[in-house]
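J.: quick check, what structure comes out for this input:
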Amino acid sequence: MDDISTGILFALLACLIVISGYFSGSETGMMALNRYRLKHLANNGHKGAKRVEKLLDRPDRLIGLILIGNNLVNILASAIATILGMRLYGDLGVAIATGLLTLVVLVFAEVTPKTLASLYPEKVSYASSIVLTILMKVLSPLVMLVNMITNGFIRLLGIKANHGADDHLSSDELRTVVNEAGTLIPRRHQDMLISILDLEHVTVNDIMVPRNEITGIDINDDWKSIVRQLTHSPHGRVVLYRDQIDEVVGMLRLRESYRLMLEKNEFTKETLLRAADEVYFIPESTPLNVQLLKFQRNKQRIGLIVDEYGDIIGLVTLEDILEEIVGEFTTSIAPSLSEEITPQGDGSFLIEGSANIRDINKGLKWKLPTDGPRTLNGLILEHLEDIPESHLSVQVSGHPMEIVELEENRIKLVKVFPPLVK
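T.: Okay, the predicted model is just below:
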């Protein structure tokens, strides 16, 4: 070293600091990459992404290579700085060189390159992967030796070294990814994706048409009444039963009944029953994502929901599940919901007690609790723990509510105000 001029040593020191900055920036850039975007680019043939993906297949080797290179460079830079300090300031130069080198390395070989790499991880990683791939081949024996020692030490600590990173996302993590997509995914599409993820948390009895609202035809009625109900039904399918809904005998497609009407000699109760499809029953606790697949597998579009005792408690259709994903197929608030909710001039809403809480939340962007009762009537009764005998006012989940109309043992009409601002 004594034969090397001071100017050359300064030049070598500057080069070493640049190389140290390269290793520091490469490490940060590689670790800051979006792994899913990287996989997408690699699958589409991006050469830089393919190189980086190959390096990241064994992150222990990549980190080992970068740290070997970085430490060798920093140690050599420290030695050169010590020589320069002693040449210029004698023994005091060692302390001066140590302090100055620490500041220079910190600013120019650590903070600055790592900050730039975190801001532009793809540009840094794809470019540096060329040199790192070459170094990995040249220094592979040394890298493997260091990794063997390191992994052996890790095993002594009782920790299993897992080289394959777990890139799988849970539904909650995927929900966060979708929400953070910003303008990359249109808001409408984000809502649909979130709704699909939420299907597993919603069961068929959360969206069902309640038993008392099921449109059906009692096959024991007189024939003229049956024909009149068929011709005036607003639905594509109706339930056929005897005396009560639990004695269901079939599900009739109105299109099939119209076909039978054209064949006057064939249009009787017997032919109507023969034309009816077998009823498809669904357990009440079935999640929507499961039921959607079952509808597809069984080629069904409608089913009756039964409780643990086998009693019919409601009805659900394929359209109901699809509306949970894409929203109502009608404009504004759904007709059924608009009939149950009436806006008032003071900002409140008159809501029928039978209105479904989830529908209220979706239509009015509220957050009434949905983990208990499914109707507004049930929610208020649960809160009161009693059936009110007269009109009264309560506050449920931050919403002031005034019971407007009672009918027998249920709340028929409620005046609900938006949630109070805390």
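J.: for the rest of this, base every contact and every neighbour count on C-alpha atoms.
T.: Will do.
J.: which helix or strand contains Leu65?
T.: helix 59-89 (DSSP states H and E).
J.: and the contacts of the helix or strand that that helix is followed by?
T.: Once helix 59-89 ends, the next helix or strand along the chain (criterion: DSSP H and E) is helix 92-104. Residues outside helix 92-104 that contact it (Cα atoms under 8 Å, 6 or more residues apart in numbering): Ser78, Ala81, Thr82, Ile83, Leu84, Gly85, Met86, Arg87.
J.: pull out the buried positions in helix 92-104.
T.: Buried residues in helix 92-104, defined by neighbour count with 16 or more other Cα atoms under 10 Å: Gly93, Val94, Ile96, Ala97, Leu101.
J.: next one: stretch 389-409
T.: Quick answer for stretch 389-409 (16+ other Cα under 10 Å): Val396, His399, Pro400, Met401, Glu402, Ile403, Val404, Leu406.
J.: and if you look at stretch 197-209?
T.: For stretch 197-209, the neighbour count (16+ other Cα under 10 Å) marks Leu197, Asp198, Leu199, Val202, Thr203, Val204, Asn205, Asp206, Ile207, Met208, Val209 as buried.
J.: kindly report the same for stretch 141-149.
T.: Going by neighbour count (16+ other Cα under 10 Å), the buried part of stretch 141-149 is Val143, Met144, Val146, Asn147.
J.: name the residues that touch it?
T.: In this structure, residues lying in contact with stretch 141-149 by Cα under 8 Å, 6+ apart are Asp60, Arg61, Gly64, Leu65, Ile68, Met136.
J.: now do the SS call for the most far-flung residue of the chain relative to its centre.
T.: Distance from the centre of the chain peaks at Asp3, with 65.8 Å (Cα atoms, centre = their mean). Here Asp3 is coil, with the state taken from DSSP: H, G, I helix; E, B strand; the rest coil.
J.: what's the spacing between it and Ser171?
T.: Distance, Asp3 to Ser171, using Cα to Cα, to the nearest Å: 65 Å.
J.: and Tyr89, by the same measure?
T.: 63 Å.
J.: how close does Leu76 sit to Gly25?
T.: 19 Å.
J.: following up with a second sequence; could you model it the same way so I can compare the two?
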Amino acid sequence: MSWDQLGQELALVMETQTAMAAHWGGAVFSALLGSVFSAATVTLVAMPTTRLTVLRDDAQGAHRDALNRYLKNPIRIRSRWLVGRVACTAMTAVLIGQAILPLNEGWALPIAVLGTLATYGLLTEVTTSLVRRHPSKAAPFLLRLLFPFEMLLAPVAWPLEWIARLTGKLIPHREEDARYREHEVGLLLEEGQRDGTLEEERVQMLKNMLEFEDLMAVEVMVPRTSVTAIDAETTLEEALRVISSKGHSRYPVYRESVDNIIGLLYAKDLFRVVEDQNLQGKKVGEIVRTPVNFVPEAKPVSALLREMRARRLHMAVVVDDYGGVAGIVTLEDIIEEIIGDIRDEHDVEEDPIVELGNGGMLVDAAMAIDDLSEMLGTEFAEEGDFVSLGGWIIHRAGRVPEPGAELEAWGMRFIVREADERKISKVEIHRKDGQSVPPRAQEPFVAT
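T.: Okay, here's the model as predicted:
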């Protein structure tokens, strides 16, 4: 072999090696860029819109601009990222194939496919793991990093953007979407409570506001059995004694039956009559205020609050599907759903749940069955026309049981401790397996 031929061979080898190095380098860069597209997509899709909005409001300069651009049109940006991922994957496969082709033409294709999967998969896993450690910091950084590539991919990604917008218009807004946004806000509130930026009371109040729109009148009312109603034929002297013992400012007034509410008695009206004239012979029906605001059980509490504010009402009577009185709702009841219990000098502090020394607990029968279910960690597999623990027991028994009556269900024993002919007041609850109630440090059990 002459020196010229040797030189040509060496030059060819060097050229081949240089080309292979360039191909491998390009393949790694392409796979790395594709992994960044994937990491950005995973990060931004996983972050709630509310959190991104907070990040934007707290950011400054280029970071703020990048987040604002994404929030204005996330579909456009993610469509371009999708095209970028596909292009990077294809480019990686082509470059690996070109690098292998001079060495072994027959194995170039399978090695290119396997090499692409391995390289792209490894880099994607690494970049995604790194980004997930600090998503709030990574989000604006990735948006800025990928912006030049978005501009290059814009013409190619336009058809995808158009299809995505068309699909969004064809698919109607679902209630679940709003529920998901509420869940996002709930997660932000919990995060704020954990890091100390929000107080527990404020977090609870904000959560109550989120749930407020879903409440119905039947869920916040004082049940009929707990309402102090006054007969229209009651004398003012007797009414004065009732008001003195109960301490409320307003009372429903009925004629013949509680289902026939004719008006409301205001304590201040009665006191004014006491000051001005003789009470002898006068009846409650003579000073009652009308009309009464009747609302159905299913009326949203938010709408009821707006109505009561507009009409300057402080009490509404809740009626069932048959027109019977189910209970009453006061303005105080509605406000308490947001800010918690409001207690004045007339309220008696009483814990609705008292833990007993024998492992059981004494529960107020007016406790909502859903709250009891959550506290006990059970799933009550039963439906019926009841909302409270006492209502459920009456539903199961078919009558108001006498004190001492027992009922077994869901792996527990329910013992009626206080009751009269109309309602149950107190119920004692025990686990049948002898463990304490509520269960402590145990997996929730499913009631059957």
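J.: so of the buried residues of stretch 197-209 of structure 1, which ones are in strands?
T.: Counting by DSSP state E, the members of those that fall within strands are Val209.
J.: which SS state does the closest residue to Pro59 of structure 1 other than its chain neighbours fall under?
T.: Nearest non-adjacent residue to Pro59 of structure 1, counting by Cα to Cα, 6 or more residues apart in numbering: His163, 6.9 Å away. Under three-state DSSP, the three-state class of His163 of structure 1 is coil.
J.: with the one 4 residues further on instead?
T.: Look at Asp167 of structure 1: counting by three-state DSSP, its state is coil.
J.: which residues touch the alignment partner in structure 2 of Val204 of structure 1?
T.: Superposed on structure 2 with TM-score structural alignment, Val204 of structure 1 falls opposite Ala217. Neighbour list for Ala217 of structure 2: Val295, Pro296, Glu297, Ala298, Lys299, Pro300, Val301, Leu304, Val318, Val329 [criterion: Cα under 8 Å, 6+ apart].
J.: most neighbours of all those residues, which one?
T.: Val318 (25 neighbours; other Cα atoms under 10 Å).
J.: so that residue sits in a strand?
T.: Yes: looking at Val318 of structure 2 with three-state DSSP, it is inside a strand.
J.: returning to that earlier point: using a markdown table, lay out the buried residues of helix 92-104 of structure 1 together with distance to Arg301 of structure 1.
T.: Listed next are the buried residues of helix 92-104 of structure 1 as a markdown table, based on distance: Cα to Cα, whole Å:
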| residue | distance to Arg301 of structure 1 |
| --- | --- |
| Gly93 | 85 |
| Val94 | 83 |
| Ile96 | 81 |
| Ala97 | 79 |
| Leu101 | 74 |
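J.: and which of those residues is nearest Asn377 of structure 1?
T.: The shortest approach to Asn377 of structure 1 among the buried residues of helix 92-104 of structure 1 belongs to Leu101, at 73.7 Å (Cα to Cα).
J.: check the gap between the match of Val204 of structure 1 and Ala326 of structure 2 for me.
T.: As judged by Cα to Cα, Ala217 of structure 2 and Ala326 of structure 2 stand 10 Å apart.
J.: cool, and Leu95 of structure 2?
T.: Taking Cα to Cα, one finds Leu95 of structure 2 at 75 Å from Ala326 of structure 2.
J.: ranges for the strands of structure 1?
T.: Taking DSSP E as the criterion, structure 1 carries its strands at 209-210, 216-218, 237-242, 244-253, 281-283, 302-306, 312-317, 341-343, 349-352, 393-396, 399-407, 410-416.
J.: which residue ranges form the helices in the stretch 251-400 of structure 2?
T.: In the stretch 251-400 of structure 2, the segments counted as helices under DSSP state H, counting those that start in this stretch are 267-276, 301-311, 331-339, 369-376, 389-397.
J.: Pro403 of structure 2 is nearest to which of those?
T.: helix 389-397 (12.2 Å).
J.: next, the buried residues of the closest one.
T.: Applying a neighbour-count criterion of 16+ other Cα under 10 Å, the buried positions in helix 389-397 of structure 2 are Leu389, Gly390, Gly391, Trp392, Ile393, Ile394.
J.: so the first one makes contact with Ile369?
T.: Yes: contact status for Leu389 of structure 2 versus Ile369: in contact at 5.2 Å, counting by Cα atoms under 8 Å.
J.: sorry, back to before: which of the contacts of helix 92-104 of structure 1 sits closest to Arg253 of structure 1?
T.: Checking these against Arg253 of structure 1 by Cα to Cα gives Ser78 as the nearest, at 85.8 Å.
J.: so what's the aligned partner of that closest one in structure 2 up against?
T.: Using TM-score structural alignment, the equivalent of Ser78 of structure 1 in structure 2 is Ile96. Neighbour list for Ile96 of structure 2: His23, Trp24, Ala27, Ile111, Ala112, Gly115, Thr116 [criterion: Cα under 8 Å, 6+ apart].
J.: to which residue of structure 1 is the second one aligned?
T.: Structural alignment places Trp24 of structure 2 opposite Leu13 in structure 1 (criterion: TM-score structural alignment).
J.: next, count neighbours for that match.
T.: For Leu13 of structure 1, the count of nearby residues is 22 (other Cα under 10 Å).
J.: pretty sure it contacts Ala77?
T.: Yes: judged on Cα under 8 Å, Leu13 of structure 1 makes contact with Ala77 at a distance of 5.6 Å.
J.: now render the strands of structure 1 as a markdown table, adding distance to Gln229 of structure 1.
T.: Below are the strands of structure 1 laid out as a markdown table (distance: least, Cα to Cα, whole Å):
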| stretch | distance to Gln229 of structure 1 |
| --- | --- |
| strand 209-210 | 19 |
| strand 216-218 | 7 |
| strand 237-242 | 10 |
| strand 244-253 | 12 |
| strand 281-283 | 24 |
| strand 302-306 | 20 |
| strand 312-317 | 19 |
| strand 341-343 | 28 |
| strand 349-352 | 26 |
| strand 393-396 | 41 |
| strand 399-407 | 28 |
| strand 410-416 | 27 |
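J.: now for those strands, which one comes closest to Glu324 of structure 1?
T.: Glu324 of structure 1 lies closest, by Cα to Cα, to one member of those: strand 312-317, at 11.4 Å.
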